[in-house]
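next come a sequence and a model predicted from it.
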Amino acid sequence: MKEIMIAVKDVSMRFRLSGDRIMSLKEFVTAKIGGKFTYNEFWALKNVNFEVYKGEVFGIVGRNGSGKSTLLKVISGILKPTEGMVKCNGNVVPMLELGSGFDMDLTGKENIFLNGAILGYSEKFLQAEYDKILDFSELGQFIDVPIRNYSSGMLMRLAFSIATMVNPQILIVDEILAVGDEAFQKKSRDRMMQMMSGGTTVLFVSHNLTQIRELCDRVLWLDQGQVHMLGQAEEICEQYEL
């Protein structure tokens, strides 16, 4: 019997979008008080169901606006679903937005301890892992520079190094392997493969079907917030390309 690490049951996510063109706070308050403020409802996700098993690399594909990022935020606990429930059996490390959880005025070294603390790890543990994180990031002397001076590639190397060195039980990755040079992308893929062999469960979103085929066991295809197909990676990728 396979151990279920993520269970998504009947998840729907509704957003309310203003139906009025409000140009100022005064206009908003006036419309609200007068009962003239209108909303348009938008369902980013509708009745999404699936399970992810321990040690599996589970891919998610879909066109822009299909609900992929919303789904990842719901699973990560950043958003609470309007309907349904998500259960995660293990600590979740989400890598969803470049530099999220970082303080741009602090150095790379300071952000290792800040980000690690946010992820729930002790200072003692991070001290023990610090050299490994620094070596993997390849930032060298730039680790003592405020990260506001980092390029997007340097930020992603730091974020990936922290997240993957703390050995999460569930890792959520959104297009992260698309950032950085080819050598670091290969090293990142190798690190992910190493983690997966150690039992880490990975939720992986990418527009790169080559990476999806290479890394994923099963793939969920989202279309307009609903499950269009769910199956083996090769099968879903073939249909998605049609």
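In hand now; what should we look at? Numbering: from 1, shown residues only.

CA atoms for contacts and neighbours, from now on please.
OK.

nearest residue to the middle of this structure?
The chain has residue 96 as the residue nearest its centroid, 3.3 Å off, counting by C-alpha atoms, centre = their mean.

pretty sure that residue sits against residue 171.
No. In this structure, residue 96 is not within contact of residue 171 by C-alpha atoms under 8 Å, at 10.3 Å.

structure B:
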Amino acid sequence: MIDAPQVLTPPAHRERLPVLEIEDLSVRLLLHRERIRSIRDYAIRTLKRRRDKQDEFWPLREVSVTVNSGEILGIIGANGAGKSTLLKVIAGIIPPSLGSVVVRGRIAPLIELGAGFDSFLTGRENIFLYGSLLGFSQKELEKRFDRIVRFAELDEFIDVPLMNYSVGMTARLGFAIATDVKPDLLLIDELFSVGDAAFKKKCEERMESFKAKGVTIVLVSHDLKLIGSTCRKVVWLHHGRIAAAGPADQAVVEYQKFSASSSV
């Protein structure tokens, strides 16, 4: 039986409970499926599966993580380690195959660049579109509109269709919306790899301010300097499993040593 992610309404004493609890999470994906045209095809396919488990892939295996209010958790690892898959499970996009995920509060996912946006709509229209997906009314978004545009530095382009935005402009708009609505849990996947240095600095400062306000952040990045400077603790994923978890400086050093030895 598949355990669906649980998104719970924050209780009155939420601060006593972790914002994010992941226990023994595993995810199984089927690599391909063949069309079954007859009972004979089904029988052959079933026998083949018994002999060959290559058609299934486990991007995550037995992952357990707890993140408290106001913490910034860094997720590091090589490409294909399961980092993005983990964020998608937390966001409810991919269901767990085994284990459980509990989120207490509102989630704002910045997982895939442009997700939640419509490229044919203007930046202005996309603020209301994405904001509504995060659960905010038009009236609430109207109050926040000027602040979002100002932070994203898109005053001159806010009425331009998103299809004409650069990758960096799209990232700025997404971050400005998701962080202005102040979620309980913010998920970020490699967002800062496409922005300029000045905007990256603004984002880091906003994340730091979030810590004091109790906003929890899960940050996936290959930028180990960013991870080390912003995260309190880090999880290093390797082939879908936790290779190390602990204080940011220790986990980053272990990962760097492993990466250096693997490249020799």
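Thanks, I have it. Remember, predicted model here, so these are calculated numbers, not experimental data.

TM-score for these two?
Put the two chains on top of each other and the TM-score (TM-score structural alignment, normalised by the length of structure 1) is 0.93; 235 aligned residues with a C-alpha RMSD of 1.7 Å.

what's the residue nearest to the centre of structure 1 aligned with over in structure 2?
In structure 2, residue 96 of structure 1 lines up with residue 111, judged by TM-score structural alignment.

before we move on, what about residue 54 of structure 1?
Aligned partner of residue 54 of structure 1 by TM-score structural alignment: residue 69.

helices of structure 2, start to end?
39-51, 83-91, 123-133, 138-152, 167-180, 197-213, 224-230, 248-263 (DSSP state H).

among the ones you listed, which comes closest to residue 27 of structure 2?
helix 83-91 (8.6 Å; C-alpha to C-alpha).

just checking, what packs against the closest one?
In terms of contacts (3 or more C-alpha pairs under 8 Å, 6 or more residues apart in numbering; DSSP states H and E), helix 83-91 of structure 2 is packed against strand 56-67, strand 98-104, strand 185-189.

in a markdown table: these, plus mean neighbour count and distance to residue 148 of structure 2.
Putting the helices and strands packed on helix 83-91 of structure 2 into a markdown table (neighbours: other C-alpha atoms under 10 Å; distance: least, C-alpha to C-alpha, whole Å) gives the following:
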| stretch | mean neighbour count | distance to residue 148 of structure 2 |
| --- | --- | --- |
| strand 56-67 | 17 | 27 |
| strand 98-104 | 21 | 25 |
| strand 185-189 | 24 | 16 |
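
please convert those to TSV, extending it with distance to residue 141 of structure 2.
Output for those, formatted as TSV (distance: least, C-alpha to C-alpha, whole Å):
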stretch	distance to residue 141 of structure 2
strand 56-67	29
strand 98-104	23
strand 185-189	18
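
quick one, which of those gets closest to residue 168 of structure 2.
It is, among the helices and strands packed on helix 83-91 of structure 2 and with distance given as C-alpha to C-alpha, strand 185-189, at 14.0 Å.

and the closest one, how far from structure 1 on average?
Strand 185-189 of structure 2, aligned to structure 1 and superposed, deviates on average by 0.6 Å (mean C-alpha distance after the TM-score superposition for structure 1).

related to what we said a few turns ago, who wins for proximity to residue 97 of structure 2 among the helices of structure 2?
When the helices of structure 2 are compared for distance to residue 97 of structure 2 using C-alpha to C-alpha, the nearest one is helix 83-91, at 10.1 Å.

what's that closest one aligned against in structure 1?
Under TM-score structural alignment, helix 83-91 of structure 2 corresponds to residues 68-76 of structure 1.

which of the helices of structure 2 sits closest to residue 237 of structure 2?
helix 83-91 (6.9 Å).

residues in contact with the closest one?
Helix 83-91 of structure 2 is contacted from outside by 5, 59-60, 75-77, 94-96, 101, 103, 107, 109, 111, 187, 189, 220, 237, using C-alpha atoms under 8 Å, 6 or more residues apart in numbering.

quick revisit: show me what contacts the match of residue 54 of structure 1?
Applying C-alpha under 8 Å, 6+ apart, one finds that residue 69 of structure 2 lies in contact with 15, 18, 19, 214, 215, 216.

got a PyMOL select line for the buried ones in these?
Here is the PyMOL command that selects the buried residues among those (16 or more other C-alpha atoms under 10 Å):
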select buried, resi 18+19+214+215+216
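
among the contacts of residue 69 of structure 2, which are in strands?
Those of those mapping onto strands are residue 216, per DSSP state E.

tell me which of the contacts of residue 69 of structure 2 persist in structure 1.
On the basis of both residues aligned by TM-score structural alignment, their matches' C-alpha atoms under 8 Å, what survives of the contacts of residue 69 of structure 2 in structure 1 is 18, 19, 214, 215, 216.
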